[in-house]
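>>> only geometry, no sequence info:
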């Protein structure tokens, strides 16, 4: 129904407007008591899908990537579609509008999206308010810096978000890899990244002592455009800072091999979707092999089918995240992936 009826209709509209319409529709479905029906259709409840990663038990390995529920407004409702976890954000200390519109583009021939949203969000204070209701799902907090904050002061922004969200999320993701905030990817360089992660790790230890609880897992989200040498640096940094894992990968600046018309390909921003399938697999396989699987890997990028997801797990991923695949294939994709994993277990 989604791909034959809803998607063609929705794809006639502006992508950002569709995003807001989808939010409203999901809210309405929940408010009129249809959540149990949605759960019964989309959820796959099987204990064999459960997986413990960085000390957290996930009911299944399929999560929603950051960028969809930026302000933590819809995480419980999204859990009804069968996700095992939802990542909110990217959250910045202060609210910001992001980049000027139009900033979201569909490349239908490629099953891809280009975005240059620019960390548009309502700020950490609003996210905290939204997260205070009961959680029905594991929640990750993806944190970043405000556009107006110079890189020399970026640590303050990450620490502020980390402290504010500490009691309200299950794990953290440090986003230094978005291409849509000027200069942000410079924080992926070895020296500033080591300093940033070391400081967050120290704050994690301090807060866990104050609250007498275990430290929150910290993951690093990396770009697909890193070279092998840079990926080796990432492995070394994770080892030296003792953070808990990696999310691979964010959007790419590459436009190689696209079928879309020239005007679309030339839009600025990060590319996500099917064209990232090969590169995201290459990155996770490289990280897994070169580190001797020393840390968990969450994969995102180019997952549009159960077989796509299975190939990522076989390459070394521990968990899976969807975003563009969710947009193109619809919520049935979550169920398809979980069923494909179960079928693989039975062969």
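All right, it came through fine. Note that the coordinates shown come from a computational prediction; the quantities given were computed from them, not determined experimentally.
>>> rest of the way, CA atoms for contacts and neighbours
OK.
>>> quick one: contacts for residue 10?
With Cα atoms under 8 Å, 6 or more residues apart in numbering as the criterion, the residues that contact residue 10 are residue 18.
>>> my bad, residue 54
Contacts of residue 54 were listed using Cα under 8 Å, 6+ apart, and they are 217, 244-245, 296.
>>> so which of those sit within strands?
Using DSSP state E, the subset of the contacts of residue 54 located in strands is residue 245.
>>> okay, among the contacts of residue 54, which ones form the most distant pair?
The largest separation in these, counting by Cα to Cα, is between 217 and 296 at 10.8 Å.
>>> anything in contact with each of the two?
54, 244.
>>> with neighbour count added, can I get the contacts of residue 54 in TSV?
Written out in TSV, the entries for those read as follows (neighbours: other Cα atoms under 10 Å):
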residue	neighbour count
217	19
244	23
245	22
296	19
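>>> relative to residue 52, which of the contacts of residue 54 is nearest.
The nearest member of those to residue 52, counting by Cα to Cα, is residue 296 at 10.4 Å.
>>> who touches stretch 142-162?
Here stretch 142-162 has contacts from 66, 87-94, 96, 118-119, 124, 172-176, 181-184, 187, 196, 199-200, 203, using Cα under 8 Å, 6+ apart.
>>> keep only those of those residues that are in helices.
Among those, DSSP state H puts 124, 196, 199-200, 203 in helices.
>>> pull out the buried members of these.
Listed as buried from these are 124, 196, 199-200, 203; burial here means 16 or more other Cα atoms under 10 Å.
>>> Three-state assignment for residue 21, please.
State at residue 21, reduced to three classes by DSSP: H, G, I helix; E, B strand; the rest coil: helix.
>>> any idea how many residues pack against it?
Counted by other Cα atoms under 10 Å, the residues lying close to residue 21 total 13.
>>> measure it to residue 319 for me?
Look at residue 21 and residue 319: by Cα to Cα, to the nearest Å, they are 29 Å apart.
>>> take this one as well and set it beside the first:
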């Protein structure tokens, strides 16, 4: 109800300004209010981690880990922060974030704007949150694609002691050529080297931190099978499906539809869910799927589990529905069929 009152004010602001206000407010709430426990009425174990519930926050909302404690108060079963890069970078020029309210959609071309991995590490250390925390890592814009591993390795090394799991983001459409890392020899090389680095860090720190791969919805059946094979071959611990889409099929004719960037929210639900279903068939339960993309109500969250996901993540739906969406999705995914 409070969000229903605040939304007109937030929507009267530029989309990125409203986002910055929301992060600042959550940061303040996290500092000023006492911590509260997450509802653990339906815990589930995935990737060797215990999740109080199946509903998490997707990467992108809190890129720097500035509002972890405030976000933790909203009831998420897990929180994923990032995408973070080794060095700070401003991202693409503004405006770079656009609402499509007619279809509950968002277009962004942020470009991995973040304060760098050292700033994120400081924020995580300062947070009181003790739940499941994922960290989403990427490469700097100026790093050549052939040197991408160096950026992922550096980020993995720095966040490893503090993360519950780490996500390898190779699917953002807003960093030039990044999606090339999703296929063929590029993906095989990257996953193989990062898996070796994971084992080295596990030995060094005496704890195993799972690795997940985040993929795009704009993949054909052959590409999905190829990715599934690579995930199994390199013993990656999980996969997040999906990131934003470059397709505009569902938003043709709408204001901002021709803006460059990734489209998220309700328009990506069908494509994203289809990728989850195809991945589930290809993987045959060998590793878990975390489903993100177009979840705007409890029915959507449930649908992701029914086609094979173990967990779900929210982001764009929160912009239109507010924190009430979290509880609705938790209720809808409680006592879900095993996947």
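Happy to help now that I have it. These numbers come from a predicted model, not from an experiment.
>>> all strands of the stretch 101-250 of the second structure, in order?
In the stretch 101-250 of the second structure, the strands defined using DSSP state E, counting those that start in this stretch lie at 105-108, 132-137, 165-169, 211-215, 238-241.
>>> tell me how far the one residue sitting closest to the centre of the first structure lies from residue 249 of the first structure.
With distances taken as Cα atoms, centre = their mean, residue 65 lies nearest the centre of the first structure, 2.6 Å away. To residue 249 of the first structure, residue 65 of the first structure is 10 Å away according to Cα to Cα.
>>> residue 336 of the first structure now?
Taking Cα to Cα as the measure, residue 336 of the first structure and residue 249 of the first structure are separated by 22 Å.
>>> again with residue 180 of the first structure
Residue 180 of the first structure sits at a distance of 15 Å from residue 249 of the first structure (criterion: Cα to Cα).
>>> tell me which of those two has more neighbours.
More crowded of residue 180 of the first structure and residue 249, by other Cα under 10 Å: residue 249, with 28 against 20.
>>> quick one: contacts for the aligned partner of the more buried one in the second structure?
Across the two structures, residue 249 of the first structure finds its equivalent in residue 242 of the second structure, going by TM-score structural alignment. Listed by Cα under 8 Å, 6+ apart, the contact set of residue 242 of the second structure reads 214-217, 272, 275-276, 291-293.
>>> write the PyMOL selection for whichever of the residues you listed are buried.
Selecting only the buried entries of those in PyMOL, with 16+ other Cα under 10 Å as the criterion:
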select buried, resi 214+215+216+217+272+275+276+291+292+293
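>>> could you export the contacts of residue 242 of the second structure as a markdown table, including distance to residue 284 of the second structure?
Conversion of those to a markdown table gives the following (distance: Cα to Cα, whole Å):
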| residue | distance to residue 284 of the second structure |
| --- | --- |
| 214 | 18 |
| 215 | 18 |
| 216 | 20 |
| 217 | 19 |
| 272 | 18 |
| 275 | 14 |
| 276 | 12 |
| 291 | 16 |
| 292 | 19 |
| 293 | 21 |
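>>> and which of the contacts of residue 242 of the second structure is nearest residue 9 of the second structure?
Once Cα to Cα is applied, the member of the contacts of residue 242 of the second structure that ends up nearest residue 9 of the second structure is residue 293, at 25.6 Å.
>>> what's the match for that closest one in the first structure?
Residue-level alignment of residue 293 of the second structure against the first structure, with TM-score structural alignment as criterion, gives residue 301.
>>> do the same with residue 59 of the second structure
In the first structure, residue 59 of the second structure lands on residue 66 (TM-score structural alignment).
>>> over to residue 323 of the second structure?
With TM-score structural alignment as the matching criterion, the partner of residue 323 of the second structure in the first structure is residue 331.
>>> how near is its match to residue 264 of the first structure?
Taken as Cα to Cα, the span from residue 331 of the first structure to residue 264 of the first structure is 26 Å.
>>> between those two, tell me which one has more neighbours.
Set residue 331 of the first structure next to residue 264 and count neighbours by other Cα under 10 Å: residue 331 wins out with 18 against 15.
>>> can you pull the contacts of that one?
Under the criterion of Cα under 8 Å, 6+ apart, the neighbours of residue 331 of the first structure are 42, 81.
>>> likewise for the one 5 residues further on?
If a contact means Cα under 8 Å, 6+ apart, then residue 336 of the first structure has 305-306 as its contacts.
>>> please apply the same query to residue 329 of the first structure.
By Cα under 8 Å, 6+ apart, the residues touching residue 329 of the first structure are 2-3, 304.
>>> please apply the same query to residue 103 of the second structure.
If a contact means Cα under 8 Å, 6+ apart, then residue 103 of the second structure has 251, 266-267 as its contacts.
>>> for residue 243 of the first structure, same thing?
Contact analysis of residue 243 of the first structure by Cα under 8 Å, 6+ apart lists 197, 201, 217-219.
>>> circling back to that earlier point, got the strands of the stretch 101-250 of the second structure as JSON lines, with distance to residue 29 of the second structure columns?
Putting those into JSON lines (distance: least, Cα to Cα, whole Å) gives the following:
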{"stretch": "strand 105-108", "distance to residue 29 of the second structure": "26"}
{"stretch": "strand 132-137", "distance to residue 29 of the second structure": "19"}
{"stretch": "strand 165-169", "distance to residue 29 of the second structure": "25"}
{"stretch": "strand 211-215", "distance to residue 29 of the second structure": "30"}
{"stretch": "strand 238-241", "distance to residue 29 of the second structure": "29"}
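>>> lovely, talk soon.
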